[in-house]
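Engineer: Need the 3D shape of this:
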Amino acid sequence: MSPVSWHCCVSSLPTCGPSNCERRLHLRRGRVRRRTGAFSSMPARPLEGQPEVALARAPWRVIPGRTRLDGPGLHGAAALCLLFVSVDVFAQFSGSASLLSDYRFRGVSLSHNRPAAQLAVAYDDASGWYGGAFASTVQLFYPSRELQAVSFIGYASRGPSGLSWEAGADYSVVTGARSYSYPEAYVGVASEKVSARLYYAPRYFGQDSDVIYGEINASQQLLDRVRLLAHGGALRNNSNDAYGPRPDRHVFDASVGVSLDFDQFSVQLNWVGITSTNTLYPVTRTRSKNGAVLILSRSF
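Structural biologist: A predicted model of the protein is given here:
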């Protein structure tokens, strides 16, 4: 959930990521499966793959997945306690915990180019509904430290053409004196290896401006446990502040990386770049707008 995700998970989470955790959710009985990747910009990860059929019921159990960033992608951690009796195997709970050398959200470092910790949890129902939460440590104004939490909900389905589609919404909250909370809605489509999402936020990070963000994410299997990852995104803000310095109206970000996946662990190395640091994000100017990001994740 790059998020994880944000919207997990280098995302989200919020990719979140990721939500910056790379996990695979197999949504069965004609449902699509969603795979979280560090390159997505939110915890609710991009859709991926073909549906799988499974007609058995079984007691609830943790489904092993593959963790990644963005993902995405997630910040800080909150204790979670869940009690389950017996549910359909088609409904799945999953999660991931990640350590990142830098938390890059849509190309911008929300951790002041410093390490961050992220946690993501997600639920996928057989009907196509999914939801979850993502949390990550952030450092918007040095030297203060904050926590970002993102909740998300959405619906995913696979059409007769084989393409998957989804629609959902998330809400991001950042602790601290000022309010940087904002809602966001998104729609997306995906094939087996490529996914795309379009987001709209009316008050981006609490700013007096609405924002549209579009992204394309791709994954290519190189070896049995090795994948090549790529991401491209474009943000347009409609800020008309006549008094303060105006951020660039269009900002582009991109990343390319490689992921080494094990049963419940993944190691991901990405190179992330952005065209400008003059953005709407409430962060102090960071040391570098481009750089490498290392992500260690464990799924559960």
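Engineer: C-alpha only now, for contacts and for neighbours.
Structural biologist: OK.
Engineer: Helix or strand: which one has Ser94?
Structural biologist: Using DSSP states H and E, Ser94 maps to strand 92-100.
Engineer: which element follows that strand toward the C-terminus?
Structural biologist: That would be, after strand 92-100 and using DSSP H and E, strand 104-105.
Engineer: So which elements touch that next one?
Structural biologist: On a contact count with 3 or more Cα pairs under 8 Å, 6 or more residues apart in numbering; DSSP states H and E, strand 104-105 meets no helix or strand.
Engineer: Please state the offset of the helix or strand following that strand from the chain centre?
Structural biologist: As assigned by DSSP H and E, the chain's next helix or strand after strand 104-105 is strand 108-109. On the basis of Cα atoms, centre = their mean, to the nearest Å, strand 108-109 sits 14 Å off its chain's mean C-alpha point.
Engineer: just checking, what packs against the next helix or strand after strand 108-109?
Structural biologist: Downstream of strand 108-109, the next assigned helix or strand under DSSP H and E is strand 116-124. Under the contact definition 3+ Cα pairs under 8 Å, 6+ apart, strand 116-124 sits against strand 92-100, strand 129-138.
Engineer: another one to check against the first:
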Amino acid sequence: MSFRPFSRRPGAVRLVSSVAAAALLTASSVGAAARFDGSAALTSDYVWRGTTQSRGDPAAQAGFKAGTGGGWYGAVWGSTVEFAADTEASSELDLTFGWSGALSEDWALDLNLTHYRYLSASLDLDWTEAIGLLTWKQNYWVQLGYSNDALASGETGVYAQLGAKWPLSDQVRLDTVAGYYALDGVDGDGYAHVQLGAVWAFRAPFELRLTAHATDSAAKTLFPGLAGSRVEAALQATF
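Structural biologist: You can find the predicted model right below:
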């Protein structure tokens, strides 16, 4: 994500090729991996921390993860984006390396570094974030993210999130998230966002997701036309 405005750029084919290539590198770097996971999705809008990354248009997404028995893992995730024409960025590729594991019967921890890359961009939009995720009983979590180059701005950013999910049945659950992004060098110091989603796992490995997003007025000032209230619908498969 960046402070720059967006415009439509094609990139789904390059995205799939890049994710596949990065996945092979990830699997090789992990070595004797004990577990492989993946996902693919089509969404009506790519929304990240409350703001659209695709200008409200559909996006194609895919991800792969390779993990060892000791908790170490490498992951790659990508999405098409619609950035300003002068950036020439059409795809986002997130490269992650970290550790996750159980702290007790109820608590689990995930610590990682995530590098956000914007393929074919003519400007330097890439940046890196350290992220920690603490989960309780698999259904409640708190996340913290820190970067000294948040959104490739050259400024410090700290992101905090609280989340929860409530299974209503074996196939249906509700998800909710509240987050605040503290950003140095911007008026008002940052912005807040919330989201509420419903997920229907109608047939393995497929699920439908409907998510309502909302941000505060500070986000609207920071990201004109990209923040505010919006609804995202997605079809996802996990394997």
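Engineer: Point out the most buried one among the helices and strands packed on strand 116-124 of structure 1.
Structural biologist: Ranked by mean neighbour count, these are led by strand 129-138 with a mean of 30 (mean count of other Cα atoms under 10 Å).
Engineer: on average, how far is it from the matching bit in structure 2?
Structural biologist: Its matched residues in structure 2 lie on average 0.8 Å from strand 129-138 of structure 1 after superposition (mean Cα distance after the TM-score superposition for structure 1).
Engineer: Now find how far off-centre the next helix or strand along the chain from that strand is within its chain.
Structural biologist: Proceeding N to C from strand 129-138 of structure 1, the next assigned helix or strand is strand 146-158, under DSSP H and E. Averaging C-alpha positions (Cα atoms, centre = their mean) puts strand 146-158 of structure 1 8 Å from its chain's average.
Engineer: follow-up on the earlier one: between the helices and strands packed on strand 116-124 of structure 1, which one is closest to Trp271 of structure 1.
Structural biologist: strand 92-100 (12.9 Å; Cα to Cα).
Engineer: Just give me the residue closest to the centre of structure 2.
Structural biologist: For structure 2, the residue sitting closest to the mean C-alpha position, by Cα atoms, centre = their mean, is Trp48 at 6.1 Å.
Engineer: Just give me the match in structure 1 for it.
Structural biologist: For Trp48 of structure 2, the aligned position in structure 1 is Phe105, judged by TM-score structural alignment.
Engineer: go on, Thr156 of structure 2?
Structural biologist: Under the alignment (TM-score structural alignment), Thr156 of structure 2 pairs with Asp210 in structure 1.
Engineer: Any idea which of the helices and strands packed on strand 116-124 of structure 1 gets closest to Ala78 of structure 1?
Structural biologist: Closest approach to Ala78 of structure 1 among those is made by strand 129-138 (7.7 Å; Cα to Cα).
Engineer: Show the residue spans covered by the helices in structure 2.
Structural biologist: 12-30, 217-222 (DSSP state H).
Engineer: Residues in contact with the shortest one: which ones?
Structural biologist: In this structure, residues lying in contact with helix 217-222 of structure 2 by Cα atoms under 8 Å, 6 or more residues apart in numbering are 3, 51, 186, 188, 190-192, 226-228.
Engineer: ok, now how distant is Phe64 of structure 2 from Gly154 of structure 2?
Structural biologist: 29 Å (Cα to Cα, to the nearest Å).
Engineer: Looking at the two now, which is surrounded by more residues?
Structural biologist: Shown here are Phe64 of structure 2 and Gly154; by other Cα atoms under 10 Å, Phe64 has more neighbours (23 against 13).
Engineer: and the more buried one, what pairs with it in structure 1?
Structural biologist: Checking TM-score structural alignment: Phe64 of structure 2 goes with Val121.
Engineer: what's the closest non-adjacent residue to its match?
Structural biologist: Gly95 (4.1 Å; Cα to Cα, 6 or more residues apart in numbering).
Engineer: Structure 2: which residue goes with the one you found?
Structural biologist: Matched to structure 2 by TM-score structural alignment, Gly95 of structure 1 sits across from Gly38.
Engineer: I figured that match hits Gly63, correct?
Structural biologist: Yes. Contact status for Gly38 of structure 2 versus Gly63: in contact at 5.4 Å, counting by Cα atoms under 8 Å.
Engineer: so who does Trp129 of structure 1 touch?
Structural biologist: Counting by Cα under 8 Å, 6+ apart, Trp129 of structure 1 touches 153-156.
Engineer: in structure 2, which of those residues remain in contact?
Structural biologist: Here is what carries over to structure 2 from these, by both residues aligned by TM-score structural alignment, their matches' Cα atoms under 8 Å: 153-156.
Engineer: out of the residues you listed, which are buried?
Structural biologist: Buried subset of the kept ones among the contacts of Trp129 of structure 1 (neighbour count, 16 or more other Cα atoms under 10 Å): 153-156.
Engineer: check contacts around Ala34 of structure 2.
Structural biologist: When contacts are counted by Cα under 8 Å, 6+ apart, Ala34 of structure 2 touches 66-69.
Engineer: circling back: I'd like the distance between the residue nearest to Val121 of structure 1 and Lys289 of structure 1.
Structural biologist: 30 Å.
Engineer: And Ile295 of structure 1? What does it align with in structure 2?
Structural biologist: So, by TM-score structural alignment, Ile295 of structure 1 is matched to Ala234.
Engineer: Let me know the distance separating the closest residue to its match other than its chain neighbours from Leu95 of structure 2.
Structural biologist: Nearest residue to Ala234 of structure 2 in three dimensions, chain neighbours excluded: Thr43, at 4.1 Å (Cα to Cα, 6+ apart). According to Cα to Cα, Thr43 of structure 2 and Leu95 of structure 2 sit 21 Å apart.
Engineer: Then Asp184 of structure 2?
Structural biologist: Counting by Cα to Cα - Asp184 of structure 2 and Leu95 of structure 2 are separated by 24 Å.
Engineer: the more surrounded of those two?
Structural biologist: A direct count of neighbours by other Cα under 10 Å for Asp184 of structure 2 and Leu95 places Leu95 higher, at 21 against 18.
Engineer: and that one, what is it in contact with?
Structural biologist: Residues near Leu95 of structure 2 by Cα under 8 Å, 6+ apart: 74-77, 114-117.
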